[in-house]
Each structure stands twice: as structure tokens, then as C-alpha cells.
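# Need coordinates for the below:
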Amino acid sequence: MKKFLCCLGSLLLVATLLSGCSTKEDAVKIGVSFGVGSASRWPLEQGYMEERAKELGDEIEVRLNTTDTPKTQQEDCFEMIDSGIDVLILTPRDVNNTEEILAYAKKKNVKVVNYARVVLGDNVDLFVGYDSGRIGQSMGQYLSEKVYEGDYIILRGDSGDYNATLLYEGAMRYIDSIRGSINIIMDEAVPGWSADTAKEMVKNAVAQNGNRVNAILAPNDKLAGACADALTELGITTPVVITGMDAELDAVKRIVDGKQDMTIYMDLKDLARKAVEEADKMGRNQKVDVNADFDNQGESTVASYLINGQVVTKQNIDKILIDKGYYTKEEVYGN
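Alright, predicted model coming up:
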């Protein structure tokens, strides 16, 4: 009898140990929906997320939806939820129109990590993104200190993107302080973050101002590139200070060439990997990392994990981007 109980106890111990092992059945199933534009950051973040999920032993499906065709972002989300995912990582195309996606996720007991572009008004389980207000302040401070008089253009991102609002409000904290010495010839949102639209807006505003402009607040590198192209097409050769964000390679090259003054570098690899790590914890009912409470204009604040960015200029490109391995010298400066 004792021998039988001993064997039974051993078998139970082995079964317990085996049940704690990482198996395919134990993998957290993660769905990722990017409702985004054509910025080069998104395919990079897709790769970072897939890499981290593989390291964690999780299953992941990423849908990068840039045009809402042939399927809408909502259709993408519904299909992934119906496929049995445990957690949805969501970057919404329209931050004001996520109610049906979130309601369906809740109905199916799928937790939601809101990523990069904050959902407005509705409850999510966690927001992982950058501190847009502080980044906007960095851009506004840089611009106002470099150009404290003259003609300004202020470009906002898409009016439906709350991050664009936060960036704008942050920047204007500094630009408003010099309003008495500057002339703002345009202060407009850019529908859909469209570079083509931004270029035409800038060309028209500058032309109507006698081809004069001294500073342009561009909220990302795609729009900064559009601004630089607009000035080239207008034949403007005098220096114009242009901001940007995302540290895209083309923007860094423009900074080297003197066609853009600064950009903001955010460690997108860390951010993307962090989103997957927190989704993994949620899928296992573990405590997530929170360093802030974010006001998304809902009934209560949203638990958040936020990162800040670094200002990149011609003087610190090597230190911030090359020494850290983000780009090589050959990529930035050529052979």
C-alpha cells in the first residue's frame, strides 16, 4: 500500500511539473490590429512584436491595415477575436470610433491593449504608447528657441487622432509664449496625416505670404519631408527650421543635408516589445506594468505605460542613433 501511494505521489508530481511547462496549449494568442498610414515605423513595429511573441512562446497574428481595404479594421478585429485570441493589441484608425470593436472584445472576454494611438472615451485594459504631450513640448521648445521671430507654419496631425492634439497642445505651450514676435501664417490640421495634402497646404500658405517662412512645426517626419519638398518646389533657398518625429532614415538624411532641423527618436523596438510582454501577462492573468494614468476623456483614467522621446539634431545623430545601432554610418552618411 505504501509503495502504491509512493508511486501515485510521484506520478502526481510529474504531472504537476509537466503541466507547468510551456506548451503550445499554454501559449497566449495575441491579435494585433494596426489601423495606420504609410509611415515606415509600423512594419518595423510589426516585426518587433512578432519577434518578442516568438521568444515568449506565444502565438501572434498581425494585421497591418493602411487603407481599410479589402477589409476594414473592424472586420480584421472581429475575425481575430472569433479565431480565439486571448488579447487584442489595437492601434485605431479613428480614435473616436472603436466602440463596436471594444464591445465585441468584451463580449468574447478578450482583453485589449491600446497601442501608440490612444482610444478616446472608451475603456481599455492598458495603454502602451509615448508621452505625446511631453514630446510636443520638446518640439515647441526647440522651435521657439531657434526661431523667436518671423513667419511660422503650424501643422497638426489628423484631427481625429488624439495624439496629434496632445502634440499640438504641448508644442503650443512654448510657441504661445512668443506669439507677440512671430506671425503664424497657417495653423491647420492635416487630414489623414497625408504628406501630399500637407505639401499643397504649405505651398499655398508660403506663396500667399510672398514666399516667406522661417519655421514649420511638422508633427512627424513624413509631414516634415512634405514641407521640405514644398519649399524646394517654391525655390526657397534660405534656411527654414522644420521639426519632425519618428527618426525615419529619410528625415535623418535631411537633417544631415540641412533640410530638416530635428526629429524625435523614440525606442519603438522597446515600445513594441513591451506591448507584447504586457499582452502576454494579461493572457496569463498576471499583473501588468503601469507607470502612469492617462486621461482618454472617458469616465475614468486608463492604466498606462508611457515612454518619452529624445531630440535628435545634426550634432547628436551619431550618439543617439548610430552608436546605439539604430542606423549605421553608411545608411546615414553614405559610403
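
# From here on, just use CA atoms for contacts and neighbour counts.
Fine.

# can you give me the strands in the stretch 51-200 of the chain?
Secondary structure of the stretch 51-200 of the chain (DSSP state E, counting those that start in this stretch): strands at 59-65, 87-91, 111-115, 126-130, 150-156, 182-189.

# Another for comparison:
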Amino acid sequence: MTPVPMRRTGRLRLGVRVAVAALLIAAGVSTAGCGAQGGSGGEKIALLLPDAKTARYETFDRPLFEKRIRQLGDYQVLYSNADQDAATQQQQAESALAAGAKVLVLDAVDSKAAASIVSAAHAQDVPVIAYDRLIAGGGLAYYVSFDGEKVGELQGAALVQALAGKKLRAGDGILMVNGSPTDSNSSEFAAGAHRAIDASGLQVLAEYSTPDWSPDKAQDWVAGQIAQFGDRIVGVYAANDGVAGGAVAAFKAADVSPVPPVTGQDAELSALQRIVAGDQYMTVYKAIKPQANRAAEVAVALIHGEKVTAPTTTDGVPTTLLEPVAVTVHDIMRTVVADGFWTVKDICTPAYVTACDAAGIR
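Next comes the predicted model:
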């Protein structure tokens, strides 16, 4: 049993709180989801997510978190999305604090810059749960995410498997399209992927950290590598489905057919459709419901001053790390469909019906 660290470090001055309150509307903080009877009178929990480019946040994380909060009692969720801007997220956090949030559940745009949000929360004795991305500087009450290095290992191993048995020429190799340099998970994904790729002897032709996880920037970079290396590119490690989509678009724009194996992460609907169509080799499925539920449950426990337990710790922070799963075309039915993450109808729209039938997705 690991107690959640709580400490008092002072309070925000009244003038600052008033000024921050004025930012509430401008910063885009919304109030959603009062739950059933039996809670603590509508106390507020802030959910601060980093961007809208990654489809999972608006499609799954937010609604699942809000649903679990409603089930737990009479609470309000103050929701904000920073649209990949660290300064905006800072304002949103300050606005949530000024609005009376008792807990911050924070998925940081910039893992280092977010340390100032943690400090501001501590000034009001408000605990912070790091959601999906660890925040530098310590002082966190809890951390819930997936094992980032395991994600990278699954991606790298899948890419190695996709290329196994193929006769590669001297000079052939892969591209590595990593995640945002401001996301603490990106280095973990890359480390895990390198472990699998380097051990295989595959050559890495070039490697790139994608600013803001931007599919457009990933596409531009991959297009430049295609111009330089041409058919020497035999595969692409892409850190998530967004940048994978950018990589695939670059190959299609260059009339490369078939597209070499491309990895991904998050099991986005568009990625699953690319996998069915043969344009993306795999993705990593992360069951977001347990992650959102755990964050919600810990948040409510912290409001009531309860101790929370965790399977492990990260830098002294109580931590839950969930297990990711690799998904190729052969795994879609037993993973994302079986879990109700997506339905066959979602995936097999008219443009993909033939490919779905051929893959046994029906």
C-alpha cells in the first residue's frame, strides 16, 4: 500500500487567482458531466488533454473518463484540450485551479514545461495525476499510462517480422519516424523499438523526431527521404498512427506501390482501415478504458483524502502501467472488435468491404 504524497507549499495570491479566473473562458475550459447522487456535492476534477490531432483523446479518453466520473458520484469535470500548445495548457490549468478544481488529471503537451503546472497546483494543495505522459520534476500524486518501451518493442519486433525472409540489398534499410520531442513517451517508444531493430541487424537510413506529432510534418520528412533513398527504403517505424498516416501519404504521393511495411500506435480507425487495405502493417492497441477508469477512480479517492494503491512506482510516484497489444490484420477481430473499441461496421465502410471480406473481418 503506497500512500499518495500530499504537501502544502503555500497558496496563490488572491490577485493572481482573480487574474487567472479571467482566463477561464479564453482558455477554453468547459464543464461537463455532473454524476449521480451520493458524491461530494459537485466538486471539480480537471481533465487536461494535449491535442486533437491524436484521435483517441476526443474519441475515447475524454468520454470514457467523464463516464466513469459520473458513475462514481456527483462531480464536475472541467475539460480542456490544449491543441498541442504548452502555453495554452498552462493557462487552462491555471483557469481550472481558479475555478476550484480539487484534482488535475494532466496529459502534458510538454513534459518538462508541465512541471510549472504541478507547482501551481501544489500551491493550492491540489494533487496532480500524470495521465499517459510522465511529467518531469516530481511532486506527482499518481501516474497512469502504458509501458512505453514495451510499445516500442512491439512496433520494432513487428517491423522486423514483416521484413523477415525478404532479400535485402546492401544499402537497404528503414526510416524511423519518432514522436514529438516534447512528449516524454517518445524516447521510451524509440528506445524499445531500437532494441528490437538494432538486434535484427536492420539498417536505419534516417531518423526523425516529429514536432507536435504532426502527420503533415511526418509526411514532408518522409517525402524528402523517398527522394533521397528511393527503393532502398524497405520499411518505416512510425511511432503512432497519425505519423504513420503521414508516411503512407508520402509513399502514395511518390507513386510507391506497394507501400513498405509501416508501424503505428493507438488503433485509430483510419489506421485499421489502412491495415485492412494493406497500406499499414500494424498498430499497437492500448485499451484506453482501463486507463481512463483508473485515472477517474484515483482522482475521486484523492478528493476524499484516501490512500491509493499502485502496482509499481516511477521515480517514486505510484504508477499503473497497462499492457499494450500488437495488432496486424490477423488480430483485428480478437482485439479491437472483441473489446468493442471499434465495430466491424466502423471499419468496413463501403470503400473497405472487399478488403474486409478478404481478411475475414465480418
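
# Can I get the strands of the stretch 51-200 of the first structure in TSV including mean neighbour count and distance to Glu200 of the first structure?
Shown next, in TSV, are the strands of the stretch 51-200 of the first structure (neighbours: other CA atoms under 10 Å; distance: least, CA to CA, whole Å):
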stretch	mean neighbour count	distance to Glu200 of the first structure
strand 59-65	18	26
strand 87-91	26	28
strand 111-115	24	31
strand 126-130	25	29
strand 150-156	22	12
strand 182-189	16	12
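
# what's the closest of those to Lys3 of the first structure?
strand 59-65 (42.6 Å; CA to CA).

# sorry, back to before: of the strands of the stretch 51-200 of the first structure, which is nearest Val288 of the first structure?
Within these, the stretch nearest Val288 of the first structure is strand 126-130; the backing value is 8.5 Å (CA to CA).

# For the strands of the stretch 51-200 of the first structure, give me JSON lines that also has distance to Gly325 of the first structure.
Below are the strands of the stretch 51-200 of the first structure laid out as JSON lines (distance: least, CA to CA, whole Å):
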{"stretch": "strand 59-65", "distance to Gly325 of the first structure": "26"}
{"stretch": "strand 87-91", "distance to Gly325 of the first structure": "27"}
{"stretch": "strand 111-115", "distance to Gly325 of the first structure": "24"}
{"stretch": "strand 126-130", "distance to Gly325 of the first structure": "21"}
{"stretch": "strand 150-156", "distance to Gly325 of the first structure": "31"}
{"stretch": "strand 182-189", "distance to Gly325 of the first structure": "34"}
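
# And the ones you listed: which comes nearest Ile307 of the first structure?
Comparing those by CA to CA, strand 126-130 comes nearest, at 4.6 Å.

# just checking, what packs against that closest one?
Counting contacts by 3 or more CA pairs under 8 Å, 6 or more residues apart in numbering; DSSP states H and E, strand 126-130 of the first structure packs against strand 111-115, helix 268-283, strand 302-307.

# residues near whatever residue of the second structure lines up with Val118 of the first structure, how many?
Applying TM-score structural alignment, one finds that Val118 of the first structure aligns to Leu134 in the second structure. For Leu134 of the second structure, the neighbour count with other CA atoms under 10 Å is 28.

# Quick check, Leu134 of the second structure in contact with Leu140.
No: in this structure Leu134 of the second structure lies outside contact range of Leu140 using CA atoms under 8 Å: 9.0 Å.

# What residue in the second structure is paired with Trp193 of the first structure?
In the second structure, the residue paired with Trp193 of the first structure is Trp213, using TM-score structural alignment.

# contacting residues for that match?
Lys53, Gly179, Ser180, Gly242, Val243 (CA atoms under 8 Å, 6 or more residues apart in numbering).

# Looking at these, spot the one nearest Thr263 of the second structure.
Taking the contacts of Trp213 of the second structure together and measuring to Thr263 of the second structure by CA to CA, the closest member is Val243, at 9.5 Å.

# re the thing from before, so which of the contacts of Trp213 of the second structure persist in the first structure?
Counting by both residues aligned by TM-score structural alignment, their matches' CA atoms under 8 Å, the first structure reproduces these contacts from the contacts of Trp213 of the second structure: Gly179, Ser180, Val243.

# returning to that earlier point: out of the helices and strands packed on strand 126-130 of the first structure, which one sits most buried?
When neighbours are counted by mean count of other CA atoms under 10 Å, the highest per-stretch mean among those falls to strand 111-115, a mean of 24.

# ok and that strand relative to strand 302-307, angle-wise?
Angle, strand 111-115 of the first structure to strand 302-307, by axes from the mean of the first three to the mean of the last three CA atoms, to 10 degrees: 40 degrees.

# top of the kept ones among the contacts of Trp213 of the second structure by neighbour count?
For these, the largest number of neighbours (other CA under 10 Å) sits with Val243, at 29 neighbours.

# What is the equivalent residue in the first structure for that residue?
Matched across to the first structure, Val243 of the second structure falls on Leu223, judged by TM-score structural alignment.

# Then Asp266 of the second structure?
Match for Asp266 of the second structure (TM-score structural alignment): Asp246.

# give me every residue that touches its match.
Asp246 of the first structure sits in contact with Arg41, Asn220, Asp221, Thr263, Ile264, Tyr265, Met266, where contact means CA under 8 Å, 6+ apart.

# If we use 7 Å, what do you get?
Under the criterion of CA atoms under 7 Å, 6 or more residues apart in numbering, the neighbours of Asp246 of the first structure are Asn220, Asp221, Thr263, Ile264, Tyr265, Met266.

# mind checking which helix or strand it is in?
Under DSSP states H and E, no helix or strand contains Asp246 of the first structure.

# Quick check: the aligned residue for Ile255 of the first structure in the second structure?
Alignment note (TM-score structural alignment): Ile255 of the first structure maps to Ile275 of the second structure.

# Hmm, I typed the wrong one, I wanted Gln141 of the first structure.
Mapped onto the second structure by TM-score structural alignment, Gln141 of the first structure lines up with Ala157.

# mean shift of the helix or strand hosting Ala224 of the first structure relative to the second structure?
Ala224 of the first structure belongs to helix 221-233 when elements are defined using DSSP H and E. Taken over the aligned residues, the distance from helix 221-233 of the first structure to the second structure averages 0.6 Å (mean CA distance after the TM-score superposition for the first structure).
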